[in-house]
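[1] coordinates only, no sequence provided:
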């Protein structure tokens, strides 16, 4: 993949840009094996790859420039907007909607937020594209001041962007380095974006988490399902379940599956997916994974964990180590925290592992490991 923004030093987010893709994947495989160390009995599966360009399901575009000439992309070291509407990481359908959204910024008089002066309203535009090419558009604002103008011009946006099925405003009044705030104001009757993955329809609501690459996410869920099917547990927990990808893929007529997630929006989407699929034995609960596990009366036979980058932490890892859980499927975006958690769970022995390249052009990747109690 070649990128004019990288070559011109306007954007260096893709730290491996210019490195041949097979070399990127091989380096990630080596890194993961070194992080986990030599482990007798551990089988490494072939790495999973997807497209090296046009793979991202979501564009998080920081607003810059002016109302009349907005930029959507990143900010440079001086806080000036760098327009990345043609970023090669985004598929054509996602790229095509960005000029329309830039026009909407002008039409609705949404003043881009000036970080240095702490003035303006529009902080970023977040767009997600589904496998069916439908769109979710979220406008991250400092306040509700522009809301009336946004509603006034929303019919124009819907006509100009008919693939948009979900639109919302997210409020982030604080001046801090986070992507979004806690409050979401829906602008459309439809509240979730259908993300079809394998044979499952996942429902993504505005504040729900979804994997970066749909193709690689599909492979990740298939691998987890294959391991769970082989083990055939009667009960499964999916901790940090998000919109329910692992839980729904692990469903079976004779199996109780429970997903736990802190985001109420994500759980609402997961419950809808289970209901529409007729999966009566798949349930979801809003809660903290660690608190839920520590407070449970009994442990399941198998636990799936997909924690944030910080990992499980000592409490949850300690609970798993001392529990009666026979198998753990651990999906990780950080081998540093993965290795730390494995060290805290010596009774749960890694048996199979796989690297999945969810983030081409960067050093990041996903890893999935099957653990069995020794």
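    Thanks, I have the structure now. All of these numbers come straight from a predicted model, not from anything done at the bench.

[2] for the rest of this, base every contact and every neighbour count on C-alpha atoms.
    Will do.

[3] which helix of the protein spans the most residues?
    Using DSSP state H to define each element, the chain has its longest helix at helix 214-231.

[4] and the following helix or strand past that one, what's buried?
    Where DSSP states H and E defines the elements, the next helix or strand beyond helix 214-231 is strand 235-239. Judged by neighbour count using 16 or more other CA atoms under 10 Å, the buried positions of strand 235-239 are 235, 236, 237, 238, 239.

[5] again with stretch 150-167
    Using 16+ other CA under 10 Å as the test for burial, stretch 150-167 gives 150, 154, 157, 161, 163, 164, 165, 166, 167.

[6] what about residue 247, which SS state?
    helix (DSSP: H, G, I helix; E, B strand; the rest coil).

[7] how near is it to residue 291?
    Separation of residue 247 from residue 291 (CA to CA, to the nearest Å): 19 Å.

[8] the two - which one has more neighbours?
    Higher neighbour count among residue 247 and residue 291: residue 247, with 28 against 11, using other CA atoms under 10 Å.

[9] the structure to be compared is supplied as follows:
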């Protein structure tokens, strides 16, 4: 893939830009296999590849420039705005929406936040596109100062961007490198976006996590469902379940599935998805994964556990709990092979038997890995 922003040196976020895709994939596979080399009997399935361009379903655009000429992209070393509306890794629908959003910023007179001077209002534009083409649009503001103007001009934005199903304002008043704040102000009746994955419409709330590459997310869920079907467990836990992607994809037949996630918003979304889809053998609970595991009765321990933690991994405590438990099978989905390798070492009673790399993030060194573990 060729990128004019990268070639001009104005954006180097995609560190592998210009490298042949086959070479990117080979390097990632080598890196992952090296990190997991201690598990010599691990069978590696063929990696799942991605489109090289137009794969990102999310645009997290820092806002710079002026109210009459806002930039949507990143901030440079001097904290000045660099416009990246034509970024080639974004889905085309996102790129199409960004100029219209920039026009709205000027019309509503929402002053971009000047990091160096600590003045202005608009910090980020966060945009997510569903496979249907519908959009979730969020404006991250420092205060409510521009809120009345946003509401006044909102009908014009909705006419210019009819695909925007959900629009909201997030308040992040602090001067620090935090993407969003605690307060979310809905501006539309809809408060969720339906993200269709395979045959399930996952409902995303404003702060819900979803993988940045929808096609690869579908492959992740399919792989977990295939492994689960092969093992045919009577009960499953999906720890760090988010909006319920893994749990809902493995909830086949009479199998009892429980999803655990610390975010109450995500649990609400997952429950709504299950209800709408008529999936009655799954329940979702807002709780800390480690606490839930420790407080569960022996009779409730599942046959199979799915873990999909953040980059830090599941950690030693949960790894040791799984290792000592009656869980017979673990499916570990990881976005960081370093923490994955560390967690696998902490579970010696569970043998990694199959693994697969999923190229979630082309043009970067990041990737997803999924490992199937069975009790020795």
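    Received, thanks. In this text, all values refer to a predicted model and were calculated from it rather than measured experimentally.

[10] inside strands: which ones of the buried residues of stretch 150-167 of structure 1?
    If you go by DSSP state E, those have 164, 165, 166, 167 in strands.

[11] of the residues you listed, closest to residue 121 of structure 1?
    residue 167 (17.4 Å; CA to CA).

[12] skipping adjacent residues, who's closest to the closest one in space?
    For residue 167 of structure 1, ignoring the flanking residues on the chain, the nearest one in space by CA to CA, 6 or more residues apart in numbering is residue 137 at 4.7 Å.

[13] surely the one you found and residue 128 touch.
    Yes: with contact defined as CA atoms under 8 Å, residue 137 of structure 1 reaches residue 128; the gap is 6.7 Å.

[14] what is the neighbour count of the residue mapped onto residue 362 of structure 2 from structure 1?
    Taking TM-score structural alignment, the alignment pairs residue 362 of structure 2 with residue 360 from structure 1. By other CA under 10 Å, 26 other residues sit near residue 360 of structure 1.

[15] for residue 204 of structure 2, same thing?
    Neighbours of residue 204 of structure 2 using other CA under 10 Å come to 25.

[16] what do we get in structure 1 for it?
    Aligned by TM-score structural alignment, residue 204 of structure 2 pairs with residue 204 of structure 1.

[17] surely its match and residue 195 touch.
    Yes: with contacts counted by CA under 8 Å, residue 204 of structure 1 reaches residue 195, the gap being 6.8 Å.

[18] joint contacts of those two?
    Shared contacts of residue 204 of structure 1 and residue 195 (CA atoms under 8 Å, 6 or more residues apart in numbering): none.

[19] please report how far residue 188 of structure 1 lies from residue 228 of structure 1.
    Between residue 188 of structure 1 and residue 228 of structure 1 the computed distance is 38 Å (CA to CA).

[20] what about residue 201 of structure 2, distance to residue 57 of structure 2?
    Residue 201 of structure 2 sits 15 Å away from residue 57 of structure 2, going by CA to CA.

[21] more neighbours, those two?
    residue 57 (23 against 17).

[22] aligned partner of residue 370 of structure 1 in structure 2?
    The equivalent of residue 370 of structure 1 in structure 2 is residue 372 (alignment by TM-score structural alignment).

[23] quick one: its match is in a helix?
    No: checked against three-state DSSP, residue 372 of structure 2 lies outside a helix; its state is strand.

[24] that one: what's it in contact with?
    227, 329, 330, 331, 332, 352, 353, 354, 355.

[25] what about the spatially closest residue to it that is not a sequence neighbour, how many neighbours?
    The shortest distance from residue 372 of structure 2 to any residue other than its chain neighbours is 4.8 Å, reached at residue 331 (CA to CA, 6+ apart). The tally of other residues near residue 331 of structure 2 (other CA under 10 Å) stands at 23.
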